[in-house]
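Asker: sharing a model prediction with you, sequence too.
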Amino acid sequence: MSSTTVQAKYEIKDPTLAPKGKQRIEWAGREMPVLRQIQERFAQEKPFDGIRLIACCHVTTETAHLAIALKAGGADAILIASNPLSTQDDVAASLVVDYGIPVFAMKGEDTATYLRHVEIALDHRPNIIIDDGSDVTATLVKNRQHQIPEIIGTTEETTTGIVRLRAMFNDGKLTFPAMNVNDADTKHFFDNRYGTGQSTLDGIIRATNVLLAGKNVVVVGYGWCGKGSALRARGLGANVIVTEVDPVRAIEAVMDGFRVMPMEQAASLGDLFITVTGNKHVIRGEHFDVMKDGAMVCNSGHFDIEIDLKDLAERSTEIKEVRNFTQQYKLKNGKSVVVLGEGRLINLAAAEGHPSAVMDMSFANQAMACEYLVKNKGKLEPGLHSIPQDVDQEIARLKLKAMGIAIDTLTSEQIEYMNSWTVGTD
C-alpha cells in the first residue's frame, strides 16, 4: 500500500510491519505499569472527550503507550515524529493498523516531509499540543495565530523546548498555558539521568561496537543528561572529561570525580565526544582541527545543531558511511572525524531510545499534564506552569507500588514538628 494514496489518513512506511510493531509495543508495556494504571482510569473517566490533540514525539514503543492511553481517555489524537531518525516504522504501522491512531512519521524522512507533517498536525486544529522541542508550538505561534483561541494548552518535556517556550513568553508570543513536564521530579531525575545515560551508551555501542574501557570520553554539558552519560561511561571503564559553561555544574562534576576543562583543551584528548547541552555548535571547526585521528562525535542533547556538521564538511575532502549510522569525514589535514547518527540523537538514531521503565514516568507526566490542562481550562494564566507536586508525588507512588516497594509515612507528631515553629526540642 503506498503511503501517498492514504496521506489524508496517515503517512507511514509500510502497514505490513504492524504485527512486529504490536509485539514490540506489548513487550514495552511490561515495563510501563504507571501509564497502564492511568490508561485504565482514563478509559473509565474519559477526560478528553471532545478534545482534539496532537503529539509531536519520538515514535517509539513507549510513545505508543502514551498515544493509546490518550485515545482511551477519549482524545481525537494524531501523532507525528519529532525526529526523523527516531521513528520506529513497525510501531507507526501498528498504531495505525491495530489501534486506529493516525500517524505521520517515517524513519529517515527529510526536513521538508517533517515540516509538512507539522502542518498536517496543525490542520487537525488541536486543543492540546504535546511537543518535543516546541517546533509545533513555535509554528503555531508564528504562522497560525488564528488557531490560538482554540488552544487549551501545550505540554513540553525537553530542556530545549522549555528554553524556547520561555523565550516565546518573554517576547509576548506565548499567550496560552504550557506545562513544564521536563522539570517534574519524576521526569528529569530519572528520564534524563538514567534513561539518557543508558540509551546514549547503547546507541554508541550499537553504531560502533567499540570498547569504551580506557577511552577518553568527553561529555559536553553536565545537566541531568550529561550526568547520566558521564556516570554510565565511567561505569564501562572510560576516562570521563566534562566541559561546562556553568560554574556550579562544573564544580559538581569535579566533586563527582570527573576532570573538568574547556573544550579547547579537551578537543585534543577525547576519543569520543557526547554533546548533551541543547545549545548550538558546541563542537565546531577549531575543535575538529585538533582532534585525534578517528575521534568520534555524537549528540544526545536535542536538535542536530550541537555539532557544526556544515563546518566539518567544509573542512573535509571525503565523507563516507563506514557502518550504519556512522560517517567518516576525511579532513584536509589528513586526519578523520567519525560522526554518529548524523549528529541527531544517537540513542534514538542507532538504538531504541530510553528504556520503557523510565519513559513510563515521563509519559505518565505527559498524560497527567494534559488532564490538568483540560480540568483547568480557562483558569491558567499564559506561560509556563510546573507539574503540581501532588501529581508528581502520585506518579512516584504508582511507580513504587508497581515495583512492590513500600515506604514510611510521617506520624502525626512528626507532621506537627515539621509544620510548626513553636514545637522545638524538649
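Answerer: Right, received. Where do you want to start?
Asker: going forward, measure contacts between C-alpha atoms and count neighbours the same way
Answerer: Will do.
Asker: give the contact list for the residue nearest to Thr158 when sequence neighbours are not counted.
Answerer: Using C-alpha to C-alpha, 6 or more residues apart in numbering and skipping residues adjacent in sequence, the residue nearest Thr158 is Asn182, 5.3 Å away. The neighbours of Asn182, taking C-alpha atoms under 8 Å, 6 or more residues apart in numbering as the test, are Glu156, Glu157, Thr158, Thr159, Ile162, His188.
Asker: comparison target below:
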Amino acid sequence: MTEYPPISEQLDDVDAARVEGRRKMDWAAQHMPIMAAVREEFEADQPLAGERIAMAMHVEAKTAILVETLADGGAEVAVTGCNPLSTHDDVSAALDAHDSITSYAKRGVNDEEYYEAIHAVIAHEPTITVDDGMDLVAMVHEEYPELIDGIVGGAEETTTGVHRLRAMDADGALDYPVFAVNDTPMKRLFDNVHGTGESSLASIAMTTNLSWAGKNVVVAGFGYCGKGVARKAAGQNANVIVTEVEPRRALEAHMEGYDVMPMAEAAEVGDVFLTTTGNRDVVVREHFEKMKDGVLLANAGHFDIEIDLDALSDLAVETYEARDGVDAYVLEDGRRLNVVAEGRLVNLAAPVSLGHPVEVMDQSFGIQAVCVRELLENADAYGPGVHDVPDDLDREIAEIKLAAEGVEFDALTDVQREYMGSWDHGT
C-alpha cells in the first residue's frame, strides 16, 4: 500500500498550524452541545475501543469534533478529505497531533494525491468506514476486497454518496452494511435545507462581494438542498427560478411561488446559477451560449460535474482570475461567464468558505457518531446493503438538541399511544 505522508509531514510550520486549527475547533465545540453530550458518553463508556475507523470527510473545524469524539471513544482514526479544496490544513494538523488520529487531508491536492491519501487511510485496515461522497467505500470494494470481511459497517453523510450506495446495492455490489445518514430527518431537514441554503449563499456573497437583492437566481433541482437555497435566496430578496426534471418537485416549487422553467429558458434570464442536483451536465454548452454577460455559475452538489466546464473552456477565447475564487471565461462575443470555486462544492471550496453553520453540523455529526456506536453494538442486525438510520437514534439526537436549547415538548399519553396503534377505533 501507499506511503503517502500525514499532514504533519507536509507543512512547513506544523506547530503554528496546530495552534490555529485548535483555536477553530475550540470555537466550534462551544456551539455543539450534541457532540459534547455524545463525547462525554463515549469517553466514559469507550464503545469504540479496539476499532479502526477510516474517514473521508470535509476536514474542517466541525468535522474535527466528530473525528476527535470517535478517537476519544477508543478508536484509532485515519482521516482524509473528500474534496480537494475543502480541507483546512491547520485543522488537519491539529487532528494529526492527537495520539489516536492520523490525518492525511491537505487542501489543493491534485487528483493523484487525492486518491493516494484515500489509499493511505485504507492502509490502516478499517473496521468501520465514515464517508462523504462514497469514494472511500468505492475504493475499498474495487481495490481492497480482502479487507471487507473485517469491516463491520459504515455511515454515509451526503446525498450524492447515498445515491451511489443505493445504485451499488441495487447491483448487488455493496458487501457490508452502510447507514444512509443523509436520509434521516435530523440530517436531511436541517443540514440539507438550512445548512446548504445558508452556507452556499454566504460563500458566494463573500467571494464575489455582490448582493442577492433583485437578481434572478436560478436553482437547479428542488430536492432538500434546492429548497433550502431557494428559500434563503428569496429571503434575501432575489427572484428565484427553479429548474427540475421531476414533475412533482416542479409542481411543488410552482406552488411555493417560484418561477419554474426549463434550464434552456432560465439560461436567458438568470444572473446567478446554482446547481443542487447531484447529477451531471446540468448546465451545458447550449445554456452557456444563451447566458447574459457577467453571470455567476456555482455548484452546491458534491462533485464538480454539474456545470460542464470542459464545454465552457471550449467556448472561451480567454480565461482569467477575476477575483480570488472566481474564474472568468470570456466568450468570442465578449460575454464573461464567471465560475465560482472551480465549479466545486461552493460552500466548502470557495476561498472564504466555512461550510454549514456549526449548529447544523452538530446535528449531522451527532447522527454519524451514534450510527458508528449502533454498528458495533448491534452488528448482527444489519446485513450488507444500505440501511436507514434507526428512528430511535434520530430521536435521541433531537432530544439532546432540544434539551440543550431549553425547549420542552409534549409526550403522548397512554390513551393516545394506544389509539394511534389501533385499527378498530372509528369515529
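Answerer: That came through fine. Every value quoted in this text rests on a predicted model; they were computed, and no experiment measured them.
Asker: quick one on the thing from earlier: from the contacts of Asn182 of the first structure, which land in strands?
Answerer: Glu156 (DSSP state E).
Asker: could you redo the contacts of Asn182 of the first structure as CSV and give each row distance to Asp408 of the first structure and neighbour count?
Answerer: Rendered in CSV, the data for the contacts of Asn182 of the first structure read as follows (distance: C-alpha to C-alpha, whole Å; neighbours: other C-alpha atoms under 10 Å):
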residue, distance to Asp408 of the first structure, neighbour count
Glu156, 33, 26
Glu157, 30, 25
Thr158, 32, 23
Thr159, 33, 24
Ile162, 34, 23
His188, 24, 24
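Asker: which stretch of the first structure lines up against the longest strand along the second structure?
Answerer: Counting residues, the longest strand found in the second structure (DSSP E) is strand 316-323. Following TM-score structural alignment, the partner segment of strand 316-323 of the second structure in the first structure covers residues 316-323.
Asker: can you list the buried residues in that stretch?
Answerer: Using 16 or more other C-alpha atoms under 10 Å as the test for burial, stretch 316-323 of the first structure gives Ser316, Ile319.
Asker: after superposing, tell me the mean distance of that stretch to the second structure.
Answerer: In the superposition against the second structure, stretch 316-323 of the first structure averages 0.9 Å from its aligned positions (mean C-alpha distance after the TM-score superposition for the first structure).
Asker: show me the contacts for Gly341 of the first structure.
Answerer: The contact partners of Gly341 of the first structure, taken as C-alpha under 8 Å, 6+ apart, are Cys298, Phe325, Thr326, Ala349, Ala350.
Asker: what do you get if the cut-off is 6 Å, keeping everything else the same?
Answerer: If a contact means C-alpha atoms under 6 Å, 6 or more residues apart in numbering, then Gly341 of the first structure has Phe325, Ala349 as its contacts.
Asker: again, but for Arg249 of the second structure
Answerer: Applying C-alpha under 6 Å, 6+ apart, one finds that Arg249 of the second structure lies in contact with no residue.
Asker: try it again at 8 Å.
Answerer: Residues counted as contacts of Arg249 of the second structure (C-alpha under 8 Å, 6+ apart) are Phe222, Gly223.
Asker: that one matches what in the first structure?
Answerer: Structural alignment places Arg249 of the second structure opposite Arg249 in the first structure (criterion: TM-score structural alignment).
Asker: from Phe258 of the first structure, how far off is its match?
Answerer: 12 Å (C-alpha to C-alpha, to the nearest Å).
Asker: just Gly228 of the first structure next, same as before
Answerer: Relative to Phe258 of the first structure, Gly228 of the first structure is positioned 13 Å away (C-alpha to C-alpha).
Asker: for Asn127 of the first structure, same thing?
Answerer: Remark: distance between Asn127 of the first structure and Phe258 of the first structure (C-alpha to C-alpha) = 46 Å.
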